[in-house]
Every structure is written in C-alpha cells, then in structure tokens.
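> Could you look at this predicted model? Sequence included:
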Amino acid sequence: MMLNARSDYRPDPHLYLQLGELIALTGGACFAEQMLRLVQDQVSIDGLEISEWTLDAPQLTDSRVEVLGRAGVHARQVGSRAPQPLLQSIERMHDPLLIEFKAPDGSNPRNLRRAHQCHLVSCSGSKRWVISAYRLPSERRFSLAELSQLKSLSSTLLPLVEHHGQLLGHDGAEVIGQALDDAEVGRLQQVFGRRLLQASVKLSAREQEVCVGLLGGCTVPELAQRLNVKNSSVETYLKRAAAKLGVSGRNGLTKWMTAG
C-alpha cells in the first residue's frame, strides 16, 4: 500500500522535545530506541528496524542491506527484512514510499514471523533508506489514519536515518552505534559546560566526563574502559550527576541537554 505526502496530521508539542532527543542521539547507539519511543507515542507499534540499502545499478537486480539500528520487535524476529514485494517496490521507486504488509489471516499471535509491517522508504540514486515498523499479529493491522501519521513522520525521520548512517561510517558490517570523534567530543564538552553554567550546577571532573561520554554515544563498558574504572563506577557517577541536574538516567540527561 502506498500513500501520497498529503496528510491532515498535526504533531503535539511533546513530539518536538522527542525529536530534539533523537537529533542529539544521531550516530549513537540509542538512536533506534529513541526513534521507537517517538513513533510509539504517535502510532502503536511493537518495534522497528532502520536500514540502508545499496542497489546494484543500473540493473537494480541485487541489493546490499546494512542494518543501522533495531529496537523492540524487529526483522530478525519476524523474518526476512527484504521480502520480494518490498524489494520490487524499492527498485521501482522515484519518490518516498509507504509500503504495508499485513499479517496473514489465521496467523498464530505468538508467531513473530507473521507480524504486520509498515516500511517507510526514501531514495537517492542507488541508495534507499528504510524505517520498518512492526506490530504483532495479535494486534489489529495498521489503519489508514495510522499509515497517514507514519507517512507524515517519515518526512522528518528518514533524513535523520540517512544522516545517522553517514555518522556511523559503516563499512558493510552490521552496526548499531558509534561514539563521536575527539573533535566532536571537544565541542560537546564546551556546550555541556555552558549548559552547566546556565543551570548553575557544579559537577566533578569525573561526573562531567561520564555525562559527555554518554551524550556522545559511548556505552557504559566503553566509558569504563576509557576511564579505567569499573562499570558500576560509571553508573555511580551518572547517578550523582543526574541527581544534581534533577533528572533520571541517560534519557533524562539527554532531555536536559537538548532543552537548553
């Protein structure tokens, strides 16, 4: 099923805050998780996968699919992420598409391989960027209103997926996230320092290192190795910093950062 770009959908104010968080996480390990949360607040879905396709031009008879992130139920659980009808639609496309596949009638509600699927696709040359949304077969199929909402969101989310893939610097392997480089970390440190001054909050040097590292896309184990401390120490520094900032956890830290 394909829809045109026209829609009467109007986002709520909370969407803009979530979008700010998603932008802040572009190129990071939590990008797909944040996108899932953003979409779930607009349309009920159980999971998503984002991917980049490179078609074999000019014949477009083959494709290479690189997964850029997963959250919740995803293609690995529901079967092939490149069913033949999807590949054929992607090969022929010239404009952004929305493609729906419903779970077959009588499918087992516990069988994830029969989930309802909605694929949002953008294109540029031989490149395709895909957001695949999944809903368990025990739930109803996507309504026209929900498909319209997803189509409206795609105009904002698909360019971010393209940028996310560029920041990952993938090399053909399946990747989920990547931390910022040294120059980007330096800029992030400066911005974080200004936010602390604005909020009149003082953090220890180690607390600041942990916050900047997490904001830059590092995982707790990666930070622990970099700082030569235990994972539990990194989590303790985060908790102390979060308490001083009046937030909770990594997501609260991101929200505090983007709110400024």
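Looks like it came in fine.

> For the rest of this, base every contact and every neighbour count on C-alpha atoms.
Noted.

> Surely residue 108 forms part of a helix?
No: going by DSSP: H, G, I helix; E, B strand; the rest coil, the assignment for residue 108 is coil, not a helix.

> Contacts only, for it.
Residue 108 makes contacts with 114, 137-138, as judged by CA atoms under 8 Å, 6 or more residues apart in numbering.

> Let's see that with 7 Å instead.
Listed by CA atoms under 7 Å, 6 or more residues apart in numbering, residue 108 has no contact partners.

> ok, it to residue 137 distance?
Distance from residue 108 to residue 137, counting by CA to CA, to the nearest Å: 7 Å.

> same question, residue 39
Counting by CA to CA, the separation of residue 39 from residue 137 is 19 Å.

> Between these two, which has more neighbouring residues?
More crowded of residue 39 and residue 137, by other CA atoms under 10 Å: residue 137, with 23 against 20.

> Three-state assignment for that one, please.
Strictly by three-state DSSP, residue 137 counts as coil.

> separation between the residue lying closest to it once chain neighbours are set aside and residue 206?
Distance criterion CA to CA, 6 or more residues apart in numbering; nearest residue to residue 137, sequence neighbours excluded, is residue 115 at 4.7 Å. With distances taken as CA to CA, residue 115 is found 45 Å from residue 206.

> got another, please set it beside the one above:
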Amino acid sequence: MPDLDTQRAAPPTSQPENAPFYAELGEVIAHSGHARFAEHLLHLVNKWVPIHCVDLSECTLDEPHERVIDIKRLGSAGQHPARPLRLPSGPDHPLWRAMLDMQDPLLIQMNARLNSPQPWDNLHQCHLVSRQGDRRWVISFSRPCTERGFSLSQLSFLKRLSETLLPLLEHHAHLLRQAPCPPPEPGLALSQPSHLQQAFYQRLSLDDISLSAREQEVCLGLLTGGTVPQLAEKLSVKNSSIETYLKRAAAKLGVSGRHGLAKWMIGTGESGYGTG
C-alpha cells in the first residue's frame, strides 16, 4: 500500500503576487471548458513547482454504500510515463478512503512505491480534492519514481494554490456539463485580448455589473499580467489614475486587489458559477 499523507487544504495566507502568475492564470480562465484547459493549468503550476503531468477528474459517489458510481475524466496533460493517470475506485485504497470521509478541501500526498505491480503506484503524487455533495473534483499532479518526490515547501505552495485551482476546476467541469466547447483553433493563443475579453464580459453579464471602459481596460490588463506602471503608460495616464480605476472596479465587483479580481473571474464568490 502506498504511503499517504492527507492535509486539510486551508485558505492560503498569500499567493504568487506577480505579473507572470496572473498572466498564466488569465489563460487558464480563458480555456475553461476547452480541451486545452489541463495543458494551461499544468503550464501555470509548472512555473513554480516542477510537474511531469496533471490529470483532472470528477468523481460521483454513493456515500451511504461507500462506493464510486462514476469517474469522469476532465482532461490531462504532460509527460505521462505510459498513459494518463486513472484514479482507483477500489473501496480499500487509501486515496479513495480519504476522499470518502473528507469534508473540507484536501491535499493528499502519495509517495511512489518502487517495483509495484501497479503502474499507478510507481508515481509520486499530489492530489488536490474539493467536495460538493456526492461529488469530488480532483487535480492530480505526478512525477515518476525516478524523480524526487514533492518537497514540503512545494506541497505547502500547492496547498495554498488549491484555493484558486479547485474552484477553477469545478467551473471547468460545469462548462463541460452545460455545453461542451469546441477546442480552440490550432496555434491560436487564448491570451489574445479578444478571448479573455469574451470570458470577462460573460462574467460581467452573469453578475449584471456595469464597468466603465477604463475600468474594463484596467481589469483586463491586470488579468493578463500587466503592472500599474505598464497600464499607465499604455493608457497615457498617471499611476494614481490606474489605481483609482481599479478601486472603482473592485468596489463594483466586491473584490480586493488583483487576486480578488482573479477569484471573481473564476466564480468563487457568492455570485459565482454553480456546479450542479
């Protein structure tokens, strides 16, 4: 049986407050519901924690009878040693037991077992898991046993980041259930303004919020990794003006700062996307 370490995924005290992180996060948000969602999520995390592959799953449980009804794959990306990771459904597997009994979001670490007959056990794994009713959403990061396992600092980082990644996965699953989106055209980067604008305007419409043109420009600029001085130069205004536009937009959206803006985009507030 593989070693398992379960930690409650408590809210983070900090997030990577830098432009590259939010530029990558903007792309992940824009790819929600698309085939390349997992690829961009992997690219985002791999900037700070080396990851070989990521697998995304949604599990439906029969909790009274302690069994898995369905495991739906929501995407995978990376250098899989053989084939994409499939979560075990056996009732005695430690990962399954932790997911069954959970209440709050979890980080579950599983160390690789050398020479295990099960290919699944030959990987260093870190699973981020959230729960709503009888459903579990799972982000599974893995490395081959030939590499080092996840360090304590890396696990701590992923635990903090789970507050952003897990709601984003739930939103992705919600979009796939409602109306599967076609994959983006080959070679077309969703970081282009028109695509992020589309997701941003849809979010504004959902919450019935009206922002001025300048407030929209500042919000979109920050979501794509722009800094206050860069936006001030682009819009030919003072830094203080950019900060004023952001404060006005934040008040209308009910958020605080760039991280609050990113959380609003993925629907973690009261007006967020449903997952039913």
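Received it, and whenever you're ready, just let me know what you need. Computed from a predicted model, the values in this text were never measured in an experiment.

> Please state their TM-score.
Once superposed, chain against chain, the TM-score is 0.64 (TM-score structural alignment, normalised by the length of structure 1); 187 aligned residues with a CA RMSD of 2.8 Å.

> In structure 2, point out the residues matching whichever helix in structure 1 runs longest.
In structure 1, taking DSSP state H as the definition, the longest helix is helix 144-168. Aligned by TM-score structural alignment, helix 144-168 of structure 1 corresponds to residues 152-176 of structure 2.

> if I've got this straight, residue 108 of structure 2 is in a helix?
No: counting by three-state DSSP, residue 108 of structure 2 is not part of a helix but strand.

> residue contacts, it?
Contacts of residue 108 of structure 2 (CA under 7 Å, 6+ apart): 4-7, 126-128.

> Tell me which of those residues you also see in structure 1.
Among the contacts of residue 108 of structure 2, the contacts conserved in structure 1 (both residues aligned by TM-score structural alignment, their matches' CA atoms under 7 Å) are 5-6, 126-128.

> Just the buried subset of these, written out for PyMOL, thanks.
Typed into PyMOL, the next command selects the buried ones out of these (criterion: 16 or more other CA atoms under 10 Å):
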select buried, resi 6+126+127+128
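
> In structure 2, point out the residues matching the helix or strand following the longest helix of structure 1.
Using DSSP states H and E, the helix or strand that follows helix 144-168 of structure 1 in sequence is helix 182-199. Alignment note (TM-score structural alignment): helix 182-199 of structure 1 is unmatched in structure 2.

> And the next helix or strand past helix 182-199 of structure 1?
As assigned by DSSP H and E, the chain's next helix or strand after helix 182-199 of structure 1 is helix 205-215.

> How far away from the center of its chain is whichever helix or strand comes after that following helix?
Next helix or strand after helix 205-215 of structure 1 toward the C-terminus (DSSP H and E): helix 220-227. In terms of CA atoms, centre = their mean, to the nearest Å, the centre of helix 220-227 of structure 1 is set 23 Å apart from its chain centre.

> what angle separates helix 220-227 of structure 1 from helix 205-215?
140 degrees (axes from the mean of the first three to the mean of the last three CA atoms, to 10 degrees).

> need the contact list for residue 181 of structure 2.
33-34.

> What separation do you get for it and residue 196 of structure 2?
15 Å.

> Equivalent analysis for residue 244 of structure 2, please.
According to CA to CA, residue 244 of structure 2 stands 22 Å off from residue 196 of structure 2.

> With residue 94 of structure 2 instead?
In terms of CA to CA, residue 94 of structure 2 sits 40 Å off from residue 196 of structure 2.

> Who has more neighbours out of residue 244 and residue 196 of structure 2?
Taking neighbours as other CA under 10 Å, residue 244 of structure 2 and residue 196 compare with residue 196 leading, 21 against 14.

> my read: the more buried one touches residue 31, true?
No: Residue 196 of structure 2 is beyond contact range of residue 31, at 9.1 Å (criterion: CA atoms under 7 Å).

> for the stretch 151-276 of structure 2, what spans make up the strands?
Taking DSSP state E, counting those that start in this stretch as the criterion, the stretch 151-276 of structure 2 carries no strands.

> Tell me which stretches of it form helices.
152-178, 193-207, 213-223, 228-235, 239-253, 257-265 (DSSP state H, counting those that start in this stretch).

> And for the stretch 1-150 of structure 1?
13-24, 31-40, 75-78, 84-92, 144-168.

> Among these, which comes closest to residue 186 of structure 1?
The closest of the helices of the stretch 1-150 of structure 1 to residue 186 of structure 1 is helix 13-24. By CA to CA, the value is 15.3 Å.

> For residue 97 of structure 1, give me its contacts.
When contacts are counted by CA under 7 Å, 6+ apart, residue 97 of structure 1 touches 2, 120-122.

> if we can go back for a sec, mind listing what's buried in the match of helix 144-168 of structure 1?
Neighbour-count burial for stretch 152-176 of structure 2 [16+ other CA under 10 Å]: 155-176.

> swap in stretch 10-25 of structure 1?
18-19, 21-25.

> Show the end-to-end separation of stretch 198-215 of structure 2, please.
Stretch 198-215 of structure 2 has an end-to-end distance of 16 Å (CA to CA).

> What of stretch 222-233 of structure 2?
14 Å.

> One more: stretch 223-234 of structure 2?
Length of stretch 223-234 of structure 2, first residue to last, CA to CA: 15 Å.

> Now do the longest helix of structure 1 against strand 97-101, angle only.
120 degrees.

> Show me what helix 144-168 of structure 1 is in contact with.
By CA under 7 Å, 6+ apart, the list of residues contacting helix 144-168 of structure 1 reads 5, 7, 9, 26-27, 43, 68, 98, 120, 122, 129, 177-178.

> Show me what residue 238 of structure 1 aligns to in structure 2.
In structure 2, nothing lines up with residue 238 of structure 1, judged by TM-score structural alignment.

> before we move on, what about residue 114 of structure 1?
For residue 114 of structure 1, the aligned position in structure 2 is residue 122, judged by TM-score structural alignment.

> That match: neighbouring residues, count only.
21.

> What residues does the residue nearest the centre of structure 1 make contact with?
Centrality entry for structure 1: nearest residue to the mean C-alpha point is residue 32, 2.4 Å, by CA atoms, centre = their mean. By CA under 7 Å, 6+ apart, the contact list for residue 32 of structure 1 reads 69-71.

> could you redo those as a markdown table and give each row neighbour count and distance to residue 221 of structure 1?
Output for the contacts of residue 32 of structure 1, formatted as a markdown table (neighbours: other CA atoms under 10 Å; distance: CA to CA, whole Å):
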| residue | neighbour count | distance to residue 221 of structure 1 |
| --- | --- | --- |
| 69 | 26 | 19 |
| 70 | 25 | 20 |
| 71 | 19 | 20 |
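
> hmm, back to that, now, which of the contacts of residue 108 of structure 2 sits nearest residue 201 of structure 2?
Set against residue 201 of structure 2, the nearest of those by CA to CA is residue 128 (29.4 Å).
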